[in-house]
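J.: Here is a sequence with its predicted model. Questions after.
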Amino acid sequence: MGKVTGFMEFERVEEGYKPVPERVKHYKEFVIGLDDAQAKVQGARCMDCGTPFCNSGCPVNNIIPDFNDLVYRQDWANAFAVLDSTNNFPEFTGRICPAPCEAACTLNVNDDAVGIKSLEHAIIDRAWELGLVKPRPSKIRTGKKVAVVGSGPAGMAAAQQLARAGHDVTLFEKNDRVGGLLRYGIPDFKMEKSHIDRRVDQMKAEGVVFRTGVMVGELPKDSRVTNWAKETVTPAQLQQDFDAVLLTGGAEQSRDLPVPGRDLDGIHFAMEFLPQQNKVNAGDKVKGQLRADGKHVIVIGGGDTGSDCVGTSNRHGAASVVQFELMPQPPDEENRPLTWPYWPYKLRTSSSHEEGCEREFAIATKEFLGEKGKVTGLKTVRVEWKDGKMSEMANSEQVLKADLVLLAMGFVSPVASILEGFGIDKDARGNARATTDFTGGYATNVPKVFAAGDMRRGQSLVVWAIREGRQAARSVDEFLMGFSDLPR
């Protein structure tokens, strides 16, 4: 496991960032990855801990100690082979995954965890540079046709696995480019879209057919879900034309904030704001683009999507950016003996926060204020939490100026009309009802229709989407062929 005494000799090596004044002038990635020497030191810190909790902490069950050791030995080819065996797209997870594997690292009990995410990032970047990432088309053809609906990480992972099993796979995407929320939800400064494009080229060489601009079913007329479809296909058509259908769309219904003044102009969901900038970055023209130039911006929601709105607003040249979080401010450090190896509760400061942002915790919006139909401010109140219940603090109301309000409070469910079009049963949260059992996993109540990713589990992480896509692919393969050699 790397160097036996490495964890006692070496400190954690962090990836670097380009300076704030430089990076806020563009939308390109600004993380400075580890060089070979730094990666070797990071790999050396992996302990011979006996039970590597990092493996189970990682949703795709990356074989982390093995590739850590191989990086320490500078064997990049075999490090990539190990990483590639469990994760179809390490360049995605190595950039935007929050790294639950590091929270589970045994060294994290009383020291800084091994920088697993930075090593994953280093391995896949070296693999591309060395030409190790190549198409792997199947040598056999099964003659079975599979439709995958939704080209986010779950859909891409499933489509690639099914194509490698020899099936004829068609991947449907309602928007004009492949990638789902990776394409239009993640800002380019966190992950440039060339990474998606390279994988699309690989998958095409493996036999996957991509059909973009195709909406399966219909969106409600009042839906604010991003949709640039030019063509519609009915669920019945897919069920007729394909031997199996796998639904891997995202949980795209944004959580709303129904308080007085919500209908004022200038109040938008994050997923109205972020996709437009990504389209502009791709060279498209967006009429009436939502922009934060010179505006006082308030972002409601303290998670990653809210952070993405902060970073984008700063790049637009916002006059000020304030981010709201309903919950109280977490501690700077978690109680490690109490929480390890689970995801810790602690204050997280993103690179976007460091670029300029005021953060308000334990604050709730009571009303949106406006003049002539446009938002001008928010009436807020401080809240306190006791025994899991929230109450407003007396005499704590205040009014904050706002020209643009972005709602980034998470997502509640997939688009209901899509599931209804197929006649799929939903769970209590509005997701497609499907189990993850070893036999018949990811199958819905509708014959030959499966569901995975956010469509099944609700809003989640990119690494969970890849896991579910891979597992669902195995279930579909087993359904079509009676057995499957694909890994779970």
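T.: Received, thanks.
J.: CA atoms for contacts and neighbours, from now on please.
T.: Fine.
J.: And for the nearest residue to D265 once chain neighbours are set aside, the neighbour number?
T.: In this structure, D265 finds its nearest non-sequential neighbour in K374, 4.6 Å apart by CA to CA, 6 or more residues apart in numbering. For K374, the neighbour count with other CA atoms under 10 Å is 18.
J.: and K374, what does it touch?
T.: Counting by CA atoms under 8 Å, 6 or more residues apart in numbering, K374 touches L264, D265, G266, D403.
J.: Distance of it relative to E206?
T.: 51 Å (CA to CA, to the nearest Å).
J.: quick one: the strands in the stretch 1-150 of the chain?
T.: Here the stretch 1-150 of the chain has its strands, by DSSP state E, counting those that start in this stretch, at 16-17, 31-32, 145-149.
J.: Turn these into a markdown table, columns for distance to N55 and mean neighbour count.
T.: Listed next are the strands of the stretch 1-150 of the chain as a markdown table, based on distance: least, CA to CA, whole Å; neighbours: other CA atoms under 10 Å:
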| stretch | distance to N55 | mean neighbour count |
| --- | --- | --- |
| strand 16-17 | 26 | 12 |
| strand 31-32 | 25 | 14 |
| strand 145-149 | 28 | 25 |
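J.: Output the longest strand belonging to the chain.
T.: strand 374-386 (DSSP state E).
J.: who does the helix or strand that it is followed by touch, helix- and strand-wise?
T.: Downstream of strand 374-386, the next assigned helix or strand under DSSP states H and E is strand 389-392. Counting by 3 or more CA pairs under 8 Å, 6 or more residues apart in numbering; DSSP states H and E, the packing neighbours recorded for strand 389-392 are strand 374-386.
J.: Helices of the stretch 251-400 of the chain, residue ranges please.
T.: Using DSSP state H, counting those that start in this stretch, the helices of the stretch 251-400 of the chain run over 270-281, 304-316, 336-339, 351-354.
J.: Could you do the stretch 101-250 of the chain as well?
T.: With DSSP H, counting those that start in this stretch as the criterion, the stretch 101-250 of the chain has helices at 116-129, 153-164, 181-184, 194-205, 235-241.
J.: can you tell me which of those comes nearest to E397?
T.: Nearest to E397 among the helices of the stretch 101-250 of the chain is helix 181-184; the distance by CA to CA comes to 36.0 Å.
J.: Quick one: residues contacting G185.
T.: So G185 contacts M271, L274, P275 (CA under 8 Å, 6+ apart).
J.: From what I see, the first one and T226 are in contact.
T.: Yes - counting by CA atoms under 8 Å, M271 touches T226, with 7.4 Å between them.
J.: Apart from its neighbours in sequence, what residue is nearest V133?
T.: In space, V133 is closest to A127, 6.1 Å off (CA to CA, 6+ apart).
J.: and the gap between the residue nearest to A319 when sequence neighbours are not counted and T312?
T.: Closest residue to A319 apart from its sequence neighbours, by CA to CA, 6+ apart: G294 at 4.6 Å. Counting by CA to CA, the separation of G294 from T312 is 13 Å.
J.: okay, pairing it with this:
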Amino acid sequence: MGKVTGFMEYERLEEGYAPVAKRVKNYKEFVIGLNAEQAQQQGARCMDCGTPFCNNGCPVNNVIPDFNDLVYRGSAQDWELALQVLHSTNNFPEFTGRICPAPCEAACTLNINNDAVGIKSIEHAIIDRGWAEGWVRPQPPAQLSGKRVAVVGSGPAGLAAAQQLARAGHAVTVFEKNSRVGGLLRYGIPDFKLEKSHIDRRVAQMQAEGVVFRTGVLVGEWPADSKVTNHAQEQVSAQALLQEFDAVLLAGGAEQSRDLPIPGRDLEGVHFAMELLPQQNQANAGDKLKAPIRADGKRVVVIGGGDTGSDCVGTSNRHGAVSVTQFELMPRPPEQEDKPLTWPYWPLKLRTSSSHDEGCERTFGIATKAFLPGKGKDKNRVAALQTVRVQWSGGKMSEVEGSEELIPADLVFLAMGFVAPVGQVLQAFGVSQDPRGNARASTAEQGGYATDVPKVFAAGDMRRGQSLVVWAIREGRQAARAVDAFLMGHSQLPR
């Protein structure tokens, strides 16, 4: 694969970024992708390694050596074929090529003692050229099955499943509670990481393939005072879907944020990350918001060291925050992973995002004990965090004596992950839940994504809990195969 000696001749090339001073003034994507020559050089680094661990490192099992080799060959026909190879396993490489953490690169054989092949950047280059050249076209089915499928949720799992089922000839209707399609892709990921035109382009393709999208529709029974009902114009009962459709796939996201129930939690200025991020994306789309959360001129503390916390950092910097501090409960990871110990698995190491580079103080091994109010007219607003340093030993955490400290803050975002999908949908269908609140549904090896309710399936975060976009796409594709087999007695859809 690639050039036989390419891995010895060429270094890894990283995608570039627009300068910080320029990119923090807007919400546009700022990654500078590889040009054709650079992508060809990266493809040349792919080794003829015999056992391509990258394939298994990738949740959708992308056929990575094949499209690397095609890009290395370099002709327009080779690039178009590379896109076909990429699409054979991944419905939406423009999503994963931008926001996937690239576990495939961690598993790259070259990564044992060198820098991995830039697989993600090659994927990014292939799909962007595919759109530019007009190679991405609707693929309507040759014949219809006469079967109807409802997909609840239009995130990556729901979209992937809907596209696969439509191409198999089924009449697919996707239900989304928000006014626009995309789920957490649209409302959870900042525009500067994923511009929403990419979603709109895929939705147009899927509509041409026969998929029907119904937005502003809540499925199940929801209380009138629920925040969710503010976004919807109508409600549809679970029973109505079961009567109208031959199969129902539940593919909603894990939207219940992990809380921090400590003194002062109810103070103004303490918010979940998923209060900030959807609002900003809605504002970018032109929606009018009442009293949106703003970090202008404020001291911001983000609690949680993962991707969602990083997204809060980048958004706060674009608002014009005075300072941004990010807390992480765990100790600071090593700068470099222990490759002989971890390869080909996802390693533990310090990861610095583009948002961190824009301005952020990161503090590890710290816990928040209380949110403290201000004085006078600010007595109901957060003014500081009472913190303590923590240390870990044998998997147990203990506080460091004498390390208490007050950290000033005008705005706090809780970004500590998500605990479960919204329970109302599962309860409406009577689907059993596991101890974490996810739908109990069989795996592909057990027969596939079926719940204990006849003709109801579950996939993505709804089934496996909070996870990556690439895992959601895999789940959606596999669930589509399971639904197709249920409806037709067999399935030719790929796993």
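T.: Nice, I can see it. Since the model is a prediction, treat every value here as computed from it, not as a measurement.
J.: re earlier: most tightly packed of the helices of the stretch 251-400 of structure 1?
T.: Among the helices of the stretch 251-400 of structure 1, helix 304-316 has the highest mean neighbour count (mean count of other CA atoms under 10 Å), at a mean of 24.
J.: Mind listing residues that contact it?
T.: Helix 304-316 of structure 1 has contacts (CA under 8 Å, 6+ apart) with 24-27, 186-187, 270, 273-274, 291-293, 297, 299-300, 321, 323, 350, 352-353, 355-357, 406-410.
J.: How about stretch 28-38 of structure 2?
T.: Looking at what lies outside stretch 28-38 of structure 2 - CA under 8 Å, 6+ apart - the contacts are 13, 15-18, 23, 74, 121-122, 124-125, 191-195.
J.: The equivalent of F327 of structure 2 over in structure 1: what's it in contact with?
T.: By TM-score structural alignment, F327 of structure 2 lines up with F324 in structure 1. Contacts for F324 of structure 1 (CA under 8 Å, 6+ apart) come out as I298, V299, I300, G301, G302, R359, E360, F361, I363, A364.
J.: ok, the aligned partner of the last one in structure 2 to I262 of structure 2 distance?
T.: With TM-score structural alignment as the criterion, A364 of structure 1 lines up with A367 in structure 2. From A367 of structure 2 across to I262 of structure 2, the span is 11 Å (CA to CA).
J.: More neighbours: which of these two?
T.: Counting neighbours by other CA under 10 Å for A367 of structure 2 and for I262 shows that A367 has the greater number, 20 against 11.
J.: mind listing what the more buried one touches?
T.: F327, E328, L329, T387, V388, R389, V390.
J.: burial count for the counterpart of E221 of structure 2 in structure 1?
T.: Here E221 of structure 2 is matched to E218 in structure 1, going by TM-score structural alignment. For E218 of structure 1, the tally of surrounding residues (other CA under 10 Å) stands at 16.
J.: what does P141 of structure 2 give?
T.: When neighbours are counted by other CA under 10 Å, P141 of structure 2 comes out with 15.
J.: What does it correspond to in structure 1?
T.: By TM-score structural alignment, P141 of structure 2 lines up with S138.
J.: For V149 of structure 1, see how far away T234 of structure 1 is.
T.: Noted for T234 of structure 1: a distance of 12 Å to V149 of structure 1, by CA to CA.
J.: shared neighbours of those two, anything?
T.: With CA under 8 Å, 6+ apart as the test, T234 of structure 1 and V149 both reach V216.
J.: now G421 of structure 1, what's its secondary structure?
T.: With DSSP: H, G, I helix; E, B strand; the rest coil as the basis, G421 of structure 1 sits in helix.
J.: still on that earlier bit, so which of the helices of the stretch 251-400 of structure 1 is nearest R470 of structure 1?
T.: Closest approach to R470 of structure 1 among these is made by helix 304-316 (24.6 Å; CA to CA).
J.: Give the equivalent position in structure 1 for A106 of structure 2.
T.: Aligned partner of A106 of structure 2 by TM-score structural alignment: A103.
J.: In contact with its match, which residues?
T.: Going by CA under 8 Å, 6+ apart, A103 of structure 1 touches C54, G57, A113, W340, P341, Y342, W343, P344.
J.: and it, how far is that from P487 of structure 1?
T.: 25 Å.
J.: what's the answer for L257 of structure 1, then?
T.: Using CA to CA, one gets 42 Å for the distance from L257 of structure 1 to P487 of structure 1.
J.: So these two - more neighbours on which side?
T.: Applying other CA under 10 Å to L257 of structure 1 and P487 shows that L257 carries more neighbours, namely 15 against 11.
J.: Nearest residue to that one in space, please, no chain neighbours.
T.: According to CA to CA, 6+ apart, the nearest residue to L257 of structure 1 is L407 (7.7 Å).
J.: show me what contacts the one you found?
T.: L407 of structure 1 neighbours (CA under 8 Å, 6+ apart): R255, D256, L257, I267, H268, F269, A270, V299, I300, G301, G306.
J.: Ok, W128 of structure 1 next?
T.: Taking CA under 8 Å, 6+ apart, one finds nothing in contact with W128 of structure 1.
J.: what do we get in structure 2 for it?
T.: Per TM-score structural alignment, W128 of structure 1 is aligned with W131.
J.: Please report the distance of its match from R186 of structure 2.
T.: Applying CA to CA to W131 of structure 2 and R186 of structure 2 gives a distance of 20 Å.
J.: Equivalent analysis for V388 of structure 2, please.
T.: Taken as CA to CA, the span from V388 of structure 2 to R186 of structure 2 is 36 Å.
J.: quick one, which of those two is more surrounded?
T.: More neighbours surround R186 than the other of V388 of structure 2 and R186, with 26 against 19 (other CA under 10 Å).
J.: Quick one: neighbours of the residue nearest to that one when sequence neighbours are not counted, just the number.
T.: Spatial nearest neighbour of R186 of structure 2, chain neighbours left out: K196 (6.4 Å); criterion: CA to CA, 6+ apart. Look at K196 of structure 2: counted by other CA under 10 Å, it has 21 neighbours.
J.: What residue in structure 1 is paired with K196 of structure 2?
T.: So, by TM-score structural alignment, K196 of structure 2 is matched to K193.
J.: where's that match relative to P330 of structure 1, distance?
T.: Note on K193 of structure 1: its distance to P330 of structure 1, by CA to CA, is 33 Å.
J.: One more: M8 of structure 1?
T.: From M8 of structure 1 to P330 of structure 1 the distance is 29 Å (CA to CA).
J.: for D427 of structure 1, same thing?
T.: According to CA to CA, D427 of structure 1 and P330 of structure 1 sit 31 Å apart.
J.: who wins for neighbours among the contacts of L407 of structure 1?
T.: Busiest of the contacts of L407 of structure 1 [other CA under 10 Å] is V299, holding 30 neighbours.
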